[in-house]
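Trainee: Just need the structure, nothing else, for what follows:
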Amino acid sequence: MYCKKVKTKSGQVRWECIEDGPANPITGKRNQIKRRGRTKSEAKQKVENEIAKQNLTRVDPKQVKGMTFDQLVDKWFEMYRVTKVKKNTIETRVEQIQTLNKKMAKMPIDKLTHLFYQGVMNDIFSEGASKNTLLGTQNCANMIFKFALKHNFMAENPAAGIIIPENPKTIEDLQKDSIGGKYWERDELNEFLDTVLECGLELDKERFFTLAFSGIRVGELNALMKSDLDFDNNLIRITKTMSGQNENMREYELGTTKNESARIIEMEQSIMDMLRELVRQNDEHKMKYRTLIDDYHDGDFVFARKNGYPYFRGDVNYRMKRILKKTNIKRHATSHIFRHTHVSMLTESGVDLPTIMERVGHNDPKTTLEIYTHVTKKMREKASEKIRGNFDDLLQKISFQNKNVTLM
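Mentor: Prediction:
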């Protein structure tokens, strides 16, 4: 719903809200509902009331009689799954649908009220669901109910204006939400990588050094193939990402990158030398295991299991958690922190923002810009400190001159 402040002919300021209502039943043309109020909430409520009123007259009682929530979901999902949605997004929606169906699968949709649905969200929260899980489930339910409104199955959207329950934020939450909590400082990265070298298991060194010095996503790392590595020019080509139902290695799927575009990353010589050695070892493993393992999979993955199948995000995060337990790093982190840390590394190295965004494959500059701004501010502060430290004797001359002027 779009809302703005407007001036009336008498010069008074009012809030005006606009939202699409049910399409004209004869022409099918767009029908915008516009209402004004003294406050934003009043204007929004007027629009919602009018939409509900118009929807009510369009609901066909015969069509919805006996229809339950799970039946509505089936109708919506049949449409949703053939839209331009990635496989891993569909898998996420399936999980969210399962969560909703556990609470209201057999609920008749003509009995499904805002109050009942709020209770559903409260129950999911009380069972320990994270805020992100709640927001994702709410988003899924909202799409289902909007589908119902569009096809005249329901008169109102029970998910509209819902309150997402949440616990009071802890100190740890505040640290995670802060910009500084989104990436590791140099000493933290150094400690983690040192621990990887000392205590890491097979592939840990190659995984985490590559993530830290490339900024690629974990799914992109797991999808890397031998053909993506250009050792002559020290380049890595990013064209795909790894996903799979329940992270079953034999049911993996390769999809396009998050922003559906390919990119090429120039890498340091030492990282490419490390990956070259890994590829050499993979070739040896292939010669050894493809005759010993019945279902050996020759996928040519750079980060492959002994049987040739790829790894998933969960595997990498599990290994990362193991390493973190052996460090003094206290704040929570997943493998995604390497992307943000890489942005800070590039910023400190003097790389400009457009080049950083191109390298990490960010269409949305929000987080990248936040980190870039935060790091450059710290760099400016350090520059000022260095000036004071190196030229303090000259600055003292100003203090001495000011003191003499005061005495005179």
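Trainee: okay, CA-based contacts and neighbour counts for the rest of this
Mentor: OK.
Trainee: Check which helix or strand Arg58 maps to.
Mentor: Using DSSP states H and E, Arg58 sits in no helix or strand.
Trainee: mind listing what it touches?
Mentor: Going by C-alpha atoms under 8 Å, 6 or more residues apart in numbering, Arg58 touches Asn152, Ala155.
Trainee: one more to put side by side:
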Amino acid sequence: MASYTKRGKTWQYTVSHYVEGKPSHIRKGGFRTKSEAMSAAKEIEFQLSKGHVAITKNTAFSEYFKNWVELYKVGKHKTTFIRYLNSVDRVKEYFKDMPIQKITSNHYQKFLNEYGIGKSRETVRKLNTHIRSCVKDAIEEGYISVDFTRKAEFNATKSAKKSEEKHLNFDESLKLYQFLLNNVSKESISSYLLLLGLVSGLRFGELVGLTIDMFDFESNTLKVERAWDYKEGTGFGTLKNEQSKRTISIDDAVMSKFRELFKELPEQPYGLVFFSRVSKVSVLSNEGVNKALKNLLQQLNIKPISVHGLRHTHASILLYQGASINSVSERLGHSDIQTTQDHYAHVLKEMKERDEQIAINMFRKNNTNLV
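Mentor: Below is the predicted model of the structure:
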């Protein structure tokens, strides 16, 4: 049973119910209109009817979010977990100690708008994804009754990179492949890493974490079993997810180059392929390899991309050449197919348009006399 009281310029609801046979009351105020208070009260009554207990004690949103991340996301890959902690910092900076019970859709939209200054829409979307998952749990646990993230808009002032700017097209990748295949040199070990990155689609941490024993020259396959923490230099670490542990086939011409390299390569610490005797982190640095790739692409008159762009190049070309999204997802070590679909939606759209033309012309191509 709910009742409503006007307190100054705002409205308050009181929902009466019984806890273990004793009367109890849930109150919340600050609503601009009586209808808003009634709507919120009905949601509380609905939750109570399902056996959910509403929590009326004010709880700082930043504290709830921090506890939620530490409880549910601690098992994520280190890089992913750090992203969640960064999201916690953004919430703490803006909302400070504001109770989660007092945050409205307007409050939250203003927060996203401010965060989006100087950032891309995708960056804002990722922050919202982290927060929205937390908010859904807060609703289930009875801290709040309304999802204030539900109608959020991702406004940003910085344009995201276009899909085609993140990877090479087929002709460009073929040009790069042929140059690297003919010019890899043990004097520049980064050239081997770039070649392997192009034909394997491995993440940078996976590439620099490779050891010689992971190369099988009989079957021309490569095992991916661990990564190297190249950002903080702490050594071998876990892969991003369980699906990232995989064995993939590699171009025999590329494998031949590595077979020749290993014959001349001095004994490496831990058996690392891309060990660097001049690097503080003991493996080739991401910054150094990116610089080498940029210089090489300029030499070939190809627009610059990052080393991670080689991974996007590999996947995009596989998909466009007709590889199934399932096999591409497995080859990349994605946690699920949806991740692959989200990352390469632009390629899938191009393929759909191409396939529609095939469908339109499939009979007319060989039947020119049809009218």
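Trainee: TM-score for the pair, please.
Mentor: In this superposition the chains share a TM-score of 0.67, using TM-score structural alignment, normalised by the length of structure 2; 321 aligned residues with a C-alpha RMSD of 4.6 Å.
Trainee: for structure 1, longest helix please?
Mentor: For structure 1, the longest helix by residue count, based on DSSP state H, is helix 366-390.
Trainee: Next, the residues that contact it from outside, please.
Mentor: Contacts to helix 366-390 of structure 1, defined as C-alpha under 8 Å, 6+ apart, come from residues Ile179, Gly180, Lys182, His340, Val343, Ser344, Thr347, Glu348, Leu353, Met357, His362, Leu395.
Trainee: among those residues, who's most crowded?
Mentor: Within the contacts of helix 366-390 of structure 1, most neighbours by other C-alpha atoms under 10 Å means Val343, with 29 neighbours.
Trainee: Please flag which of the contacts of helix 366-390 of structure 1 sit within strands.
Mentor: Using DSSP state E, no member of these sits in strands.
Trainee: Which of those residues sits closest to Gln32 of structure 1?
Mentor: Set against Gln32 of structure 1, the nearest of the contacts of helix 366-390 of structure 1 by C-alpha to C-alpha is His362 (34.7 Å).
Trainee: how close does the closest one sit to Ile264 of structure 1?
Mentor: Distance, His362 of structure 1 to Ile264 of structure 1, by C-alpha to C-alpha, to the nearest Å: 13 Å.
Trainee: swap in Gly128 of structure 1?
Mentor: From Gly128 of structure 1 to Ile264 of structure 1 the distance is 41 Å (C-alpha to C-alpha).
Trainee: Those two: which is more packed in?
Mentor: Ile264 (17 against 10).
Trainee: part of a helix, is that one?
Mentor: No. Going by DSSP: H, G, I helix; E, B strand; the rest coil, the assignment for Ile264 of structure 1 is strand, not a helix.
Trainee: Aligned against structure 2, show me the partner of it.
Mentor: Aligned counterpart of Ile264 of structure 1 in structure 2: Thr247 (TM-score structural alignment).
Trainee: I'd assumed Leu222 was in contact with that match.
Mentor: Yes. At 5.5 Å, Thr247 of structure 2 and Leu222 qualify as touching, with contact defined as C-alpha atoms under 8 Å.
Trainee: burial measure for Val91 of structure 2, as a count.
Mentor: Neighbour number of Val91 of structure 2 under other C-alpha under 10 Å is 21.
Trainee: helix/strand/coil for it?
Mentor: Val91 of structure 2 - assigned by three-state DSSP - is helix.
Trainee: same deal with Ser219 of structure 2?
Mentor: Under three-state DSSP, Ser219 of structure 2 comes out as coil.
Trainee: try the one 4 residues further on
Mentor: Using three-state DSSP, the three-state assignment for Lys223 of structure 2 comes out as strand.
Trainee: Return the distance of the counterpart of it in structure 1 relative to Asn390 of structure 1.
Mentor: Residue correspondence to structure 1 (TM-score structural alignment): Lys223 of structure 2 is matched to Arg237. Distance of Arg237 of structure 1 to Asn390 of structure 1, computed by C-alpha to C-alpha: 44 Å.
Trainee: just to revisit the earlier point, I'd like the contacts of helix 366-390 of structure 1 laid out as a markdown table, including distance to Leu115 of structure 1.
Mentor: A markdown table is the format used below for these (distance: C-alpha to C-alpha, whole Å):
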| residue | distance to Leu115 of structure 1 |
| --- | --- |
| Ile179 | 37 |
| Gly180 | 39 |
| Lys182 | 37 |
| His340 | 40 |
| Val343 | 44 |
| Ser344 | 45 |
| Thr347 | 49 |
| Glu348 | 51 |
| Leu353 | 47 |
| Met357 | 44 |
| His362 | 39 |
| Leu395 | 67 |
